[in-house]
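**Student:** Here is a sequence together with a model predicted from it:
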Amino acid sequence: MRCEEDSTHSAESVIMAAMPTILLFSYLFTLLAGYLLRGLNLGHLKRHGNSVPAGFEQAVDAATLQKTSAYTLAQSRLGLVESLVDSALLLIFVFAGLLPVYDRWIGGLTDSPVIGGVLFFLCLLLAKTLIDIPFSLYRNFHIEKEYGFNTQTLGLWAGDLVKGVLISVLLLGLLLGGGLWLVSVSPTGWWFWGWLLFVLFTLFLMFISPYVIEPIFFRFEPVKKEGLEEAVRALMERASLSAGKVYQVDASRRSRHSNAYFTGIGRVKRIVLFDTLLEQLETGEVLAILAHEVGHWKKRHIFKRLVKTELLALGVFYLAYRLIEWDGLPALFGLEQTSFAAQWVLLSFLGRLAAFPFTPLGSWLSRRDEWQADRYACELHDTPGDLASGLVKLSRDNLANLHPHPWYAAFYFSHPPVVQRVQQLRTCAVRSGDLPP
């Protein structure tokens, strides 16, 4: 009997000793898989990027396709370098002994576990911000500028950076301080109270964002396009929704990319249109884009996603509690005991590994919602062909990749490939008589 116990203990010791290597190679495998998919996507674009898809003939020419391919390649190259740098720093931090050094340094600054935990994460946030600065500068002032998108000055970019950091530090500091205080007062129940705090904080941000946070960065004003606000309200009435307020935002101060979205929740929700969108699209196309967004509300996609997120967060909080209570979490990484905050870094690493296989499922669920919103837009808007033509123009003006590899799109795309969307929408328009067969 004693021999069996010794054998079991020996096997567990061997497994625990091998776990850092297993986790390291598991992470490298996910990186390699992602890079292979990226390579497939670029190779597919190189082979097929010169052909104009059906339905795009009137808007896209050979020069646009060539520019699109170059833009996609430039963005992908920068994304690859950024991913390599981030991954290398993460692996060094976790596996090369920097995490316990950093943990001890933070612990030496204060005896309070709450203050120490807040400092632990805020310092990491500031470090990540500094690391991201060169990539952001290159992306905005080289790639985006070269392809005609960037319109912001260096001063505006710097102002946005400072404001973003200050807001993040304030909000994250409050959330972390509250969460760590709950850990100190409820050592066995913090997972539930921490989750509840997370839920309330999420809803709080959804309420205050339209009135407090977004106006810090953008200027909102009533839509200036004649007759558009009345048409939007008529569209919302057909959908039996309260429109709230309809605004246009000065996105053109920063970029020529365009978008439209709903923001807020309950009585504070509003419709926001980029001024660049209003310049690029006709009124009917703008309404069709909004009809798609209305489809998300009518199909309760936003509510369902919020519920799924909060339920997933509940599971994450409970699992985190069990793993931290186990006391063996640091040993998985070959470390001795670490602080509560440091163990969350280890948990986030495990979470990235666990989430990777589910990435295509999450992407598929998101694409399913987009298809449903497209079909609803076809039913709500009088001329469903407008959504197809609007997407064609947006794809052209934003240099969207019209030839993604099917595997890459299946794994990563939250929206269906735009060529497929346009084909489906044109079919819908033909059936309704909006377009000729």
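**Tutor:** It's in.
**Student:** make it CA atoms for all contacts and neighbour counts henceforth
**Tutor:** Fine.
**Student:** Can you tell me the SS state at L273?
**Tutor:** Counting by DSSP: H, G, I helix; E, B strand; the rest coil, the backbone at L273 sits in strand.
**Student:** try S242
**Tutor:** Going by three-state DSSP: S242 is coil.
**Student:** and S432, how many residues sit next to it?
**Tutor:** 16 (other CA atoms under 10 Å).
**Student:** State the distance from it to G108.
**Tutor:** Computed as CA to CA, to the nearest Å, the S432 to G108 distance reads 70 Å.
**Student:** How about H44?
**Tutor:** Taking CA to CA, one finds H44 at 53 Å from G108.
**Student:** So those two - more neighbours on which side?
**Tutor:** H44 (16 against 10).
**Student:** In terms of helices and strands, where is that one?
**Tutor:** helix 2-48 (DSSP states H and E).
**Student:** tell me which strands and helices that helix is in contact with?
**Tutor:** For helix 2-48, the packing partners by 3 or more CA pairs under 8 Å, 6 or more residues apart in numbering; DSSP states H and E come out as helix 62-95, helix 329-332, helix 340-355, helix 406-412.
**Student:** Can you give me the distance of K225 to V294?
**Tutor:** In terms of CA to CA, K225 sits 20 Å off from V294.
**Student:** So for those two, which residue has more residues nearby?
**Tutor:** Between K225 and V294, counting by other CA under 10 Å, V294 is the more crowded of the two (25 against 12).
**Student:** The helix or strand where that one lies - contacts with which helices or strands?
**Tutor:** Using DSSP H and E, V294 falls within helix 283-298. If you count contacts as 3+ CA pairs under 8 Å, 6+ apart, helix 283-298 packs onto helix 228-238, strand 260-263, helix 359-380, helix 385-397.
**Student:** In addition, the following structure is provided for comparison:
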Amino acid sequence: MTSYALFYLLIAIVIIVFLIDSLLDILNARHYNNQIPEELLDVYPQDEYQKSIAYKKVNFKFKLISSSISLVIMLLFFFLNGFAWVDNIARNISDNTIIIGLLFFGIIIIGSDILSTPITYYKIFVIEEKFGFNKTTIKTFFIDKIKSIIMTIVVGGSILALIIWFYEITGHFFWVYTWVLVSVFSLAMNMFYAKLIVPIFNKQTPLESGELRDTIEAYSKKVGFQLKDIYIIDGSKRSTKANAYFSGFGSEKRITLYDTLIKDLNKEEITAVLAHEVGHYKRKHVIANLFLSIILTGLTLWFLSLFIKNPLLSEALGVETPSFHIGLIAFGILYSPISEITGLIMNIVSRTFEYQADNYAKETYDEEAMINSLKKLSKNNLSNLTPHPAMVFIHYSHPTLLQRIKNLRNKSVT
């Protein structure tokens, strides 16, 4: 294959991925007005349901426009030799390969962030504001941006520098060292994310003594779940949407509940949500997800090692001097179809795990409390009750509300 042919192959991949995603969004949009299944008729009052449809339509149009803009910018970058231009800037500043790579990705990431900021701002302060979700202030929005950039520079820059260094000193076998590095980092994030990262953006406080805590502790004792503490996170600082999640394992495991969840659900429903999260731990989903992630990372890095030294990757992007950072960009695009497939597999696994966690909540606590919590969360988040099956199959990490209710009531799930 020539560099010219590879250039157009990369463009074709970018366009095809865009078209497939857009087609799925269009198919999904055509289901917005579908008849609500009988099991879900009590989720929304009629006025709220119309509001949810309006919310979905606005987000559909917004995504279509914003993704089209991103596609145009990406194609312009290709045809105007943008990668070569950024590479030249980096090489004019330093002749150290690690610094060149860091500067290259730094310029790309910061430039992308600047271009995407107006889009993100509109999403939060216009769309989310209009439908009553946004609680973020402009000050919080930009402080979050600054914190994210600093974390990207410190954490992302350090990892990238080590990867390039591995490549420089070990050649083809750099992928093994990188795999170990990324695996250790993933393990650390799973263990200490709630302690190290979350406090940078949110305040976490232990759940106060009272009826809710007593109910949760009684349930935890019943199922033999050693829970050091239950934390409440100030999710209402940014949004009215509610959530809960499990993190860590061993002595570092913890369950975190959003303060919006505490507000929206009663104590039985909150305990059912917690039972679902405990189910993920009891069924070892956290460890399984971590293991699968590490395996997929190793597979990706191995593929990368096979192609990264090929000068065609750099030539296809208009860069005369082959380099790790340019090869990484080209490989990332070439690998995207495989990434879509592995993402699909991970979503299938994730949906299976969600069913299992729901079943655990049903078996150890209360089926109706779990169903009521799911309905309330769907209503308060203006969730889509009638998504297209193809969208669910490809992109949903969780089963639909209807599928989860049917599963909980031992009905056939389609």
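**Tutor:** Yep, that arrived. Note that this is a predicted model, so its numbers are computed, not measured.
**Student:** where does the TM-score land?
**Tutor:** Overlay of the two chains. TM-score (TM-score structural alignment, normalised by the length of the second structure): 0.93; 411 aligned residues with a CA RMSD of 2.0 Å.
**Student:** ok, back up a step: next, the mean deviation of the helix holding V294 of the first structure compared to the second structure.
**Tutor:** Mean deviation of helix 283-298 of the first structure relative to the second structure after superposition (mean CA distance after the TM-score superposition for the first structure): 1.1 Å.
**Student:** What residues sit buried inside the very next helix or strand once past that helix?
**Tutor:** Next along the chain after helix 283-298 of the first structure, taking DSSP H and E as the criterion, comes helix 301-326. Across helix 301-326 of the first structure, burial judged by 16 or more other CA atoms under 10 Å covers H301, E310, A313, L314, V316, F317, Y318, A320, Y321, I324.
**Student:** likewise stretch 160-174 of the second structure?
**Tutor:** Buried residues in stretch 160-174 of the second structure, counted by 16+ other CA under 10 Å: L160, A161, I163, I164, W165, F166, Y167, H172, F174.
**Student:** Take those and lay them out in CSV including secondary structure and distance to T321 of the second structure.
**Tutor:** Output for these, formatted as CSV (DSSP: H, G, I helix; E, B strand; the rest coil; distance: CA to CA, whole Å):
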residue, secondary structure, distance to T321 of the second structure
L160, helix, 20
A161, helix, 19
I163, helix, 19
I164, helix, 16
W165, helix, 18
F166, helix, 20
Y167, helix, 16
H172, helix, 19
F174, helix, 20
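**Student:** Which member of these is positioned nearest K376 of the second structure?
**Tutor:** Closest to K376 of the second structure out of these is L160 (42.6 Å), distances taken as CA to CA.
**Student:** Just give me the match in the first structure for H325 of the second structure.
**Tutor:** Residue pairing (TM-score structural alignment): H325 of the second structure is matched to A341 of the first structure.
**Student:** E57 of the first structure belongs to a helix, doesn't it?
**Tutor:** No - judged by three-state DSSP, E57 of the first structure forms no part of a helix; its state is coil.
**Student:** Distance check, the equivalent of it over in the second structure against K203 of the second structure.
**Tutor:** In the second structure, E57 of the first structure lines up with L41, judged by TM-score structural alignment. Going from L41 of the second structure to K203 of the second structure by CA to CA gives 37 Å.
**Student:** repeat for K130 of the second structure
**Tutor:** Distance, K130 of the second structure to K203 of the second structure, by CA to CA: 26 Å.
**Student:** Among the helices and strands packed on helix 2-48 of the first structure, single out whichever gets nearest to A231 of the first structure.
**Tutor:** Nearest to A231 of the first structure among these is helix 62-95; the distance by CA to CA comes to 32.5 Å.
**Student:** could you give me the residues in the second structure that the helix or strand following that closest one aligns onto?
**Tutor:** As assigned by DSSP H and E, the chain's next helix or strand after helix 62-95 of the first structure is helix 98-107. Following TM-score structural alignment, the aligned partner range for helix 98-107 of the first structure in the second structure is 82-91.
**Student:** average distance between that stretch and the first structure?
**Tutor:** Stretch 82-91 of the second structure sits 1.3 Å off on average (mean CA distance after the TM-score superposition for the first structure).
**Student:** what does stretch 64-71 of the second structure contact?
**Tutor:** Here stretch 64-71 of the second structure makes contact (CA atoms under 8 Å, 6 or more residues apart in numbering) with V14, I15, F18, S22, I119.
**Student:** Nearest residue to the second one in space, please, no chain neighbours.
**Tutor:** It stands for I15 of the second structure. Distance criterion CA to CA, 6 or more residues apart in numbering; nearest residue to I15 of the second structure, sequence neighbours excluded, is L71 at 7.6 Å.
**Student:** what's the answer for the fourth one, then?
**Tutor:** Using CA to CA, 6+ apart and skipping residues adjacent in sequence, the residue nearest S22 of the second structure is L64, 6.9 Å away.
**Student:** Now which residue in the first structure aligns to that neighbour?
**Tutor:** Residue pairing (TM-score structural alignment): L64 of the second structure is matched to L80 of the first structure.
**Student:** what about its match, neighbour count?
**Tutor:** Other residues lying near L80 of the first structure total 15 when counted by other CA under 10 Å.
**Student:** Might one say that K393 of the first structure is in contact with E279?
**Tutor:** No - using CA atoms under 8 Å, K393 of the first structure makes no contact with E279, being 11.2 Å away.
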